[in-house]
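Chemist: no sequence on this one, just coordinates:
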């Protein structure tokens, strides 16, 4: 089974994916961003746009996930924002046509909730301490410019199942996704402090500098 976690940038995809992976024995995370940033590094800076616009990215994601689903005997978890219907069809759609069991979830939240999460992730807390809570989201400018279109398109029926995350924890989102997909998670034994530290570490590990 493939569990595709969609949502706006800053919507909690990575944290949810890692919570599922932590509590789902035999699962793996396959992050298509790695392929995208690899393609970016191969191109001259002037040619680097949205890597999802590259047919090579979409074809590569399909082929790699097809291989993982065929050879790996456990759930494959994919945290990736895809809001272009054509690109969605070329990845999720083709995998379903291939016969794979693909469960797709869009994590949604109010605009102000996502903006707050963008400020808090990575080094966001440090920036707020130094520059104030209203400091601009310079490093997250791409995510901010894409936010409205992401929230609008992901509400469409083709991007279901929709999961609203404003007032629930990451663990609760993972519980919902797993239950809907028919997967059984191990109990969440984290204390509130340990959970915060775990999420902070996950966020720090996924900071991009390129």
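Modeler: Right, received. Where do you want to start? Bear in mind the structure is a predicted one, so any value in this text is a computation, not a measurement.
Chemist: CA only for contacts and neighbour counts going forward, please
Modeler: Will do.
Chemist: so where does residue 103 fall, helix or strand?
Modeler: Assigned by DSSP states H and E, residue 103 belongs to strand 102-108.
Chemist: tell me how far that strand is from the chain's mean position?
Modeler: 10 Å (C-alpha atoms, centre = their mean, to the nearest Å).
Chemist: got another, please set it beside the one above:
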């Protein structure tokens, strides 16, 4: 089974994916952003637009996820924002055509909630900015610019199942996805402090600078 977790930038996709992976033995995260940023590195900076517009990204994501789903004995989790209908068909749709059990979920939140999460995520980027690495803050600015478009597009029926997260913790959102997908997660026995530390670590590991 593939759990594709969609949603706006700063919507909690990565944290939710890691929460599910932590509590679902045998599951793995296959992040479609990785080949996207790899393709960016191959291009001159001035040519680095949205990597989802590259056929190589869409085809590569399908090929890699197809391999993981075919050979890995466990649930595969892919946290990735996709708002273009054509790109959605060429990735999520194509994997379904190949016979895979793909469960797609879109995490949604009100604009104010999403902006607050982006600002909190940007704190780690700010630390690198003052050290002279500005790419992190530029990416946060780009994410904010894309927010309204993402929130509007992802509310469309084609991007269901929709899960509103304004008043939900990451753990509760993971629980909801598991129930809808027919999966059983291990109980969440973490205390609040340990959860904050672990989630901060996840956030820091996913800061990009190129």
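Modeler: Done, it's in. On a predicted model such as this, the values are computed, not experimentally measured, just so you know.
Chemist: For the two chains, what TM-score is obtained?
Modeler: The TM-score (TM-score structural alignment, normalised by the length of structure 1) is 0.93; 202 aligned residues with a C-alpha RMSD of 1.5 Å.
Chemist: shouldn't residue 6 of structure 1 be in contact with residue 81?
Modeler: Yes: counting by C-alpha atoms under 8 Å, residue 6 of structure 1 does reach residue 81; the two are 4.9 Å apart.
Chemist: okay, the two: which has more neighbours?
Modeler: residue 6 (28 against 23; other C-alpha atoms under 10 Å).
Chemist: Distance-wise, check the more buried one relative to residue 177 of structure 1.
Modeler: Per C-alpha to C-alpha, to the nearest Å, residue 6 of structure 1 is found 12 Å from residue 177 of structure 1.
Chemist: what's the answer for residue 18 of structure 1, then?
Modeler: Counting by C-alpha to C-alpha, the separation of residue 18 of structure 1 from residue 177 of structure 1 is 13 Å.
Chemist: again, but for residue 77 of structure 1
Modeler: 11 Å.
Chemist: if you skip the residues just before and after it, what's nearest to the residue nearest to the spatial centre of structure 2?
Modeler: In structure 2, the residue lying closest to the centroid (C-alpha atoms, centre = their mean) is residue 79, at 2.8 Å. In space, and not counting its chain neighbours, residue 79 of structure 2 is closest to residue 5: 4.6 Å by C-alpha to C-alpha, 6 or more residues apart in numbering.
Chemist: any idea which helix or strand carries the one you found?
Modeler: Using DSSP H and E, residue 5 of structure 2 sits within strand 2-6.
Chemist: helices or strands up against the helix or strand following that strand?
Modeler: Downstream of strand 2-6 of structure 2, the next assigned helix or strand under DSSP H and E is helix 13-23. Other helices and strands packing on helix 13-23 of structure 2, by 3 or more C-alpha pairs under 8 Å, 6 or more residues apart in numbering; DSSP states H and E, are strand 2-6, strand 28-29, strand 76-79, helix 170-181, helix 192-205.
Chemist: Which residues does helix 13-23 of structure 2 contact?
Modeler: If you take C-alpha atoms under 8 Å, 6 or more residues apart in numbering as the criterion, helix 13-23 of structure 2 is touched by 5-7, 27-29, 77-80, 107, 170-171, 173-174, 178, 185-188, 199, 202-203.
Chemist: Share the number of residues neighbouring the nearest residue to residue 148 of structure 2 once chain neighbours are set aside, please.
Modeler: Excluding the flanking residues, the one nearest residue 148 of structure 2 by C-alpha to C-alpha, 6+ apart is residue 111, at 7.5 Å. Residue 111 of structure 2 has 14 neighbours, counted by other C-alpha under 10 Å.
Chemist: Please list all residues in contact with residue 111 of structure 2.
Modeler: Residues in contact with residue 111 of structure 2 (C-alpha under 8 Å, 6+ apart) are 147-148, 151.
Chemist: what residue of structure 1 matches up with it?
Modeler: Using TM-score structural alignment, the equivalent of residue 111 of structure 2 in structure 1 is residue 111.
Chemist: pretty sure residue 114 of structure 1 contacts residue 11?
Modeler: Yes: counting by C-alpha under 8 Å, residue 114 of structure 1 does reach residue 11; the two are 5.8 Å apart.
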